[in-house]
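Participant: Need the 3D shape of this:
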Amino acid sequence: MTAAEVLPAVTPAGAETADLRVAVLGVGLMGADHVARLSRRVSGARVTVVSDAATDRADQVAAGVPGARVVPDPLAAIADPGVDAVVVASPGRFHEEQVLACIERGVPVLCEKPLTMDADSSLAVVRAEDAYTARTGQRLVQVGFMRRFDPEYAALRELVASGGLGEPLLVHCAHRNPAVPAGVTTESVVNDSVVHEVDVARFLLGEEIAAVTVLRPRSTRRAAEGLSDPLVVLLETTGGRLVDVECFVSTGLAYEVRTEVVGEDGSALIGLDPGPVRLSAGPGGAVRGSTAAPGFRERFGRAYDIEVQRWVDAARHGGIDGPGAWDGYAAQAVCAAGVEALRTGRRTEVRMEPRGGTRS
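Facilitator: Prediction:
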């Protein structure tokens, strides 16, 4: 399927067939992408409200969507009677207030990661949704860990779950960016990049992460002053499995994400383009059998489309279909341990509260 094709909506017999009316909060890079996705590639939904602190940007995005209007106040956008569901793509510091407002109003929300900026506030969202679920039987909060929807990751998860590799023992991950914006810190690499591997590990293995160790190899000459790059992160799961993550965010080459699961009876690797692969900054540049993805949107564009389509299909019936608030909290708890391990240079255990209610 090409990126321009519309993904089919899944509507049970007798269900409401009207388009889901969506408010998108924050229309920077990700939010604008989601507006375009909802308007052009996803069926069963339409963007009716756009909200952003930069009103000129909101006006520009809304102008390209028939019927969309700008509501500058995000809380007013959530409360708008012309809104059935919300995509939160605003800066992370606003997520807690906005997601809690969605729960209060009882509207499904797809929140880009992070769920909130720290584990304690993420847990508060979990508890608020748990209270809503106890009253209604429905879940409202989905977190944007889009790799779960990537066909390669979904197939790998199925292979692991079916026992096709035997008992999984190790997971090897590589997460490489050609460059990162100015101002990125080593701690933000853990919170914004390694967090994806944290969720991947939980998704593939079906268990929580118990401890984190962070190692700092010699840094690349391309790293900004004060940035340790690359990092090697070791995750220990509650079942005794190990996950190693190489996170290298200023390679100067391409966007590469690879994951290998090693089991008792075999191994499986995803993220390699067809053909031989060699990347070099020397004469000849990149030499490979096919073209490497220049960025995350190209690599995971299909995953985003599937994620949002499935969210729309579920939200039209008042629910979600994907990683939930607990997954957002778990990722924040692991990253908090990762940041502590980074600061201390020591193995750090993950501190998580017990799950109350049914896991989302």
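Participant: For the rest of this, base every contact and every neighbour count on C-alpha atoms.
Facilitator: OK.
Participant: Now do stretch 132-144: everything it contacts.
Facilitator: With CA atoms under 8 Å, 6 or more residues apart in numbering as the contact definition, stretch 132-144 has outside contacts at 99, 103, 106-115, 129, 307, 311, 318-325, 327-328, 360.
Participant: repeat for stretch 180-194
Facilitator: Residues external to stretch 180-194 that are found in contact with it (CA under 8 Å, 6+ apart): 114, 175, 224, 226-229, 245, 247, 249-250, 332, 335, 338-339, 342.
Participant: Can you give the distance of it from its chain's centre?
Facilitator: 15 Å (CA atoms, centre = their mean, to the nearest Å).
Participant: Endpoint to endpoint, that stretch covers what distance?
Facilitator: 14 Å (CA to CA, to the nearest Å).
Participant: swap in stretch 134-148?
Facilitator: One end of stretch 134-148 to the other measures 27 Å (CA to CA).
Participant: Let's see this one next, to set against the first:
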Amino acid sequence: MGDLLGVAVLGAGHMGADHIRRLDEVVSGARVAAVADPDVERAKAAVAGRDGVAVHTDAVAALDAPDVAAVLIASPGPAHEEALLAAFERGLPVLCEKPMVPDSTGALRIVEAEARLGRRLAQIGFMRRFDAGYLRLKSLLDGGGLGRPLMLHCVHRNVSSPAGFTSAMLINSSVSHEIDAARWLLGQELAAVTVLRPASSASAPRDLVDPQFVLFETERGALVDVEVFVNCGFGYQVRCEAVCEAGSARIGDEHAMVVTAAGAATEEVAQDYLVRFADAYDREVQTWVDATRHGEVTGPTAWDGYAASAVAEAGVRSLETGGRTAVDLAARPGLYAARPGG
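Facilitator: Here you go, the predicted structure:
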């Protein structure tokens, strides 16, 4: 096992357990060396049958476990700041699931801490940047053949929302992916946001504002709209259409298996983000492992994590007030000099 990158996985829930499986069964060049979760039985279940994995209830203790050389954070968002700062203190490269830190003040502390180090250690888990469809769209837009992008039309639908899901979480949990994808695809910061509230679906839990219609304005005048509907009832769908000066391009219409029988044809609709973006997660983690083994850090930065939190906060304020809300970003440290699409 000495040739493999030893990874401490923090969090053994739905996402963390999937990353544990991915690291040991899909990704090459790495192994799970430690796992931490407050629920020790859940942690043990996630690593059952895997040899040489230290199990902890304390995240920081897992970072100090033998053979740990990198960290994958898949714990709930409020636990991320402490884990990231502890990893920085130890010089450990980190892949941190979004949100990097739920509030922009805490996210800015992460940016400032990493900037003081003078080198990048954190990659933030905006996996859509690794999805084949998004990569093709990014390449097309960067090539300039369709002219300047003017608008992005986005759809983000879930079968149902989990217990405890709030109206604000449609923005800061679900739409945070569109926030990062729009910044990356367009190479621009988002400058303002307006959230509109259609009549809520009868399928939405009581007091949940669902669906929502979110409109972003970029710093150079493009518009991005997002329909977010987390209790659509029929499946998990993510689509994005770029409308440019000389044409348009849409992703998310890829066909799954189609079954024809009894005089009808039916097409599968993914029921879960881990199904829809399975390849993207695999590619994201493999890219992170490869870069880490070469002493490099690539992918979405801590600045991207901070920007997503700041934009989402502006979106929540717009949801609450019903008005257009400007996005207030701190000065970008030199460590993150590249534009969002870089």
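Participant: Tell me the buried residues within the contacts of stretch 180-194 of structure 1.
Facilitator: Burial of the contacts of stretch 180-194 of structure 1 was assessed by neighbour count (16 or more other CA atoms under 10 Å); the buried members are 114, 175, 224, 227-229, 245, 247, 249-250, 332, 335, 338-339, 342.
Participant: Could you tell me which of those belong to helices?
Facilitator: Helix and strand membership here follows DSSP state H; of these, those in helices are Gln332, Cys335, Gly338, Val339, Leu342.
Participant: contacting residues around the closest residue to the last one other than its chain neighbours?
Facilitator: Read that as Leu342 of structure 1. Of all residues not flanking Leu342 of structure 1 in the chain, Val214 sits nearest, at 5.4 Å (CA to CA, 6 or more residues apart in numbering). By CA under 8 Å, 6+ apart, the contact set of Val214 of structure 1 is Leu231, Val232, Val233, Leu234, Gly338, Ala341, Leu342, Gly345, Arg346, Arg347.
Participant: What lines up with the fourth one in structure 2?
Facilitator: Read it as Leu234 of structure 1. The pairwise alignment with structure 2 assigns Leu234 of structure 1 to Leu215, based on TM-score structural alignment.
Participant: give me the element that match is part of.
Facilitator: Assessed by DSSP states H and E, Leu215 of structure 2 sits inside strand 212-218.
Participant: now swap in Trp326 of structure 1 and tell me
Facilitator: Per DSSP H and E, Trp326 of structure 1 falls inside helix 325-344.
Participant: and what of Ala34 of structure 2?
Facilitator: Here Ala34 of structure 2 is covered by strand 30-36, with elements defined by DSSP H and E.
Participant: just Cys96 of structure 2 next, same as before
Facilitator: When secondary structure is defined using DSSP H and E, the element that contains Cys96 of structure 2 is strand 94-97.
Participant: for the ones in helices among the buried ones among the contacts of stretch 180-194 of structure 1, which one is nearest Arg148 of structure 1?
Facilitator: Set against Arg148 of structure 1, the nearest of those by CA to CA is Gln332 (17.3 Å).
Participant: Contacts only, for the closest one.
Facilitator: Contact partners of Gln332 of structure 1, counting by CA under 8 Å, 6+ apart, are Pro114, Thr116, Met117, Asp118, Ala119, Ser122, Asn191, Val195.
Participant: Run through who's touching the strand holding Leu215 of structure 2.
Facilitator: Contact partners of strand 212-218 of structure 2, identified using CA under 8 Å, 6+ apart, comprise 170, 188-198, 223-229, 315.
Participant: Nothing else from me, thank you.
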